[in-house]
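Asker: missing the sequence, but the structure's below:
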């Protein structure tokens, strides 16, 4: 057993008080995440970061009024994968956030960045949303398809390190953390989401629906002080 910790999108634009898409209480997660980053049971520690171009499809201001309201408006998104251009899905619109090269895209300083072994920059293709650190919103995992969206083949890197188990934390629990955990399971890893180390955009019904999707995908919902995390140290010592 080898475990990886994926810290999802703990960036300035997702954190109060000044983030353009701030998730309630996101900044307060830092102590719990730092404790996990210091856990000796993790073989690999990964940070994912949204790294959008200014013309990204998810930004409300890139679409004409009146149907361009952040949070409530949707546009139609097309699968960029070869041979799949007839596949579409609705995309919720967001405020401008985590534009590449801006301070909003920086990790918050409260996170101990010295512990990270790998950074994954995602959402770089203006045509398609990418919540997960593994795949875009259409589930494209193939590194050749995804090369314009993400700069790391995360599935490949985890396999190279012999990772068997993935633990996901960060923001937002009902979007990027959920999607990363689900895709980790889909990629063949045992996958866990650490509930007390995440916060959500829609903390009520949105999180309840996310938990249903996680369970259906085979993702375990665990606590930072639960037996699954504590057991990593036992495995490491063995």
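Answerer: Here it is on my side, so go on. Values in this document were obtained by computation on a predicted structure and should not be read as measured data.

Asker: CA atoms for contacts and neighbours, from now on please.
Answerer: Will do.

Asker: Okay, and residue 163 sits in which element?
Answerer: When elements are assigned from DSSP states H and E, residue 163 belongs to no helix and no strand.

Asker: The nearest residue to it once chain neighbours are set aside and residue 171: what is the separation?
Answerer: Excluding the flanking residues, the one nearest residue 163 by CA to CA, 6 or more residues apart in numbering is residue 2, at 4.8 Å. According to CA to CA, to the nearest Å, residue 2 and residue 171 sit 24 Å apart.

Asker: Out of these two, name the residue with the larger neighbour count.
Answerer: Neighbour tally, residue 2 and residue 171, criterion other CA atoms under 10 Å: the higher count belongs to residue 171, 28 against 17.

Asker: surely the more buried one meets residue 13?
Answerer: No: with contact defined as CA atoms under 8 Å, residue 171 does not reach residue 13; the gap is 10.9 Å.

Asker: And the strands in the protein?
Answerer: Applying DSSP state E to the chain gives strands spanning 3-8, 42-50, 74-78, 88-92, 118-122, 165-171, 190-199, 220-222.

Asker: Pick the most deeply packed of the ones you listed.
Answerer: Mean neighbour count, computed with mean count of other CA atoms under 10 Å, is highest for strand 165-171 among those, reaching a mean of 27.

Asker: That strand - contacts with which helices or strands?
Answerer: strand 3-8, helix 176-186, strand 190-199 (3 or more CA pairs under 8 Å, 6 or more residues apart in numbering; DSSP states H and E).

Asker: mind checking which of these is nearest residue 27?
Answerer: strand 190-199 (9.5 Å; CA to CA).

Asker: what angle separates the closest one from helix 176-186?
Answerer: Using axes from the mean of the first three to the mean of the last three CA atoms, to 10 degrees, the inter-axis angle of strand 190-199 relative to helix 176-186 is 180 degrees.

Asker: hold the first one in mind and look at this next one:
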């Protein structure tokens, strides 16, 4: 099976930042391996957008903001369960910068998320309250985009939440699996795969596009 691409398709590159790559503050194993593939994929799309985790110090998602807790624990906050993470992607830091080998020249927009200190933001479209928009959906719809292809980090968190919200917002959502890497925290990959199948999200491999 192959996918013919058109001007109504867009590639959404999720959080391909230093802190999510090896030796970063919140390392996704082998996260840097996808960078050359993502660069090749960008050449196939008329529209490319990048997202960037962009946290202030003391962010609600940091374990250090909750005395007595540890990274990867889950707590309850006003908008529901919140996994606590090591401090990562601090605004203006080297960790928040895109991987140095990522081609950013073809991106027509960069969407920063997670900058509100009181709410986390996994999705490219909505904060974790599932109601506060980032503005990406409107920008894509103004350009006539209908189908979105997701890649990046991490598959079972920000990529997954972005694809799920894309479907809710009326887009067709596809995930390029070999252009992602996962955290797989407490069986999260199996869980999100089931959720995405039920939502009608298409999972494919890059050789169907290149």
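Answerer: Alright, I've got the coordinates. From a predicted model like this one, the values you see are computed outputs, not experimental measurements.

Asker: which residues sit in contact with the residue nearest to residue 163 of the first structure?
Answerer: When contacts are counted by CA atoms under 8 Å, 6 or more residues apart in numbering, residue 2 of the first structure is found next to 42, 43, 162, 163, 164, 165.

Asker: Farthest pair within the residues you listed?
Answerer: Pairwise across the contacts of residue 2 of the first structure, and taking CA to CA, the largest span is found between 42 and 162, at 11.9 Å.

Asker: now the helices for the first structure?
Answerer: In the first structure, helices defined by DSSP state H lie at 30-37, 143-146, 154-160, 176-186, 205-216, 227-237, listed in chain order.

Asker: Figure out which of those is closest to residue 77 of the first structure.
Answerer: Proximity to residue 77 of the first structure, assessed across the helices of the first structure by CA to CA, is greatest for helix 143-146 (15.6 Å).

Asker: distance of the residue nearest the centre of the first structure from residue 129 of the first structure?
Answerer: Taking CA atoms, centre = their mean, the centroid of the first structure lies closest to residue 176, which sits 3.4 Å from it. According to CA to CA, residue 176 of the first structure and residue 129 of the first structure sit 10 Å apart.

Asker: circling back to that earlier point, next up, the contacts around the residue nearest to the centre of the first structure.
Answerer: When contacts are counted by CA under 8 Å, 6+ apart, residue 176 of the first structure is found next to 8, 9, 131, 132, 133.

Asker: Spatially nearest residue to the counterpart of residue 200 of the second structure in the first structure, not counting backbone neighbours?
Answerer: Taking TM-score structural alignment, residue 200 of the second structure has residue 218 as its aligned residue in the first structure. On the basis of CA to CA, 6+ apart, the spatially nearest residue to residue 218 of the first structure that is not a chain neighbour turns out to be residue 185, at 6.8 Å.

Asker: for residue 187 of the first structure, same thing?
Answerer: Closest residue to residue 187 of the first structure apart from its sequence neighbours, by CA to CA, 6+ apart: residue 155 at 6.7 Å.

Asker: and the aligned partner of residue 85 of the second structure in the first structure, how many residues sit next to it?
Answerer: For residue 85 of the second structure, the equivalent position in the first structure is taken to be residue 94, counting by TM-score structural alignment. Look at residue 94 of the first structure: counted by other CA under 10 Å, it has 20 neighbours.

Asker: Pretty sure residue 113 of the second structure sits against residue 132.
Answerer: No: at 10.8 Å, residue 113 of the second structure and residue 132 do not qualify as touching, with contact defined as CA under 8 Å.

Asker: quick revisit: got the helices and strands packed on strand 165-171 of the first structure as CSV, with distance to residue 113 of the first structure columns?
Answerer: As requested, those are arranged in CSV below (distance: least, CA to CA, whole Å):
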stretch, distance to residue 113 of the first structure
strand 3-8, 10
helix 176-186, 18
strand 190-199, 16
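
Asker: contacting residues for the nearest residue to the match of residue 85 of the second structure once chain neighbours are set aside?
Answerer: In space, not counting the residues next to it along the chain, residue 94 of the first structure is nearest to residue 70; the distance is 4.6 Å by CA to CA, 6+ apart. The neighbours of residue 70 of the first structure, taking CA under 8 Å, 6+ apart as the test, are 59, 60, 92, 93, 94, 95.
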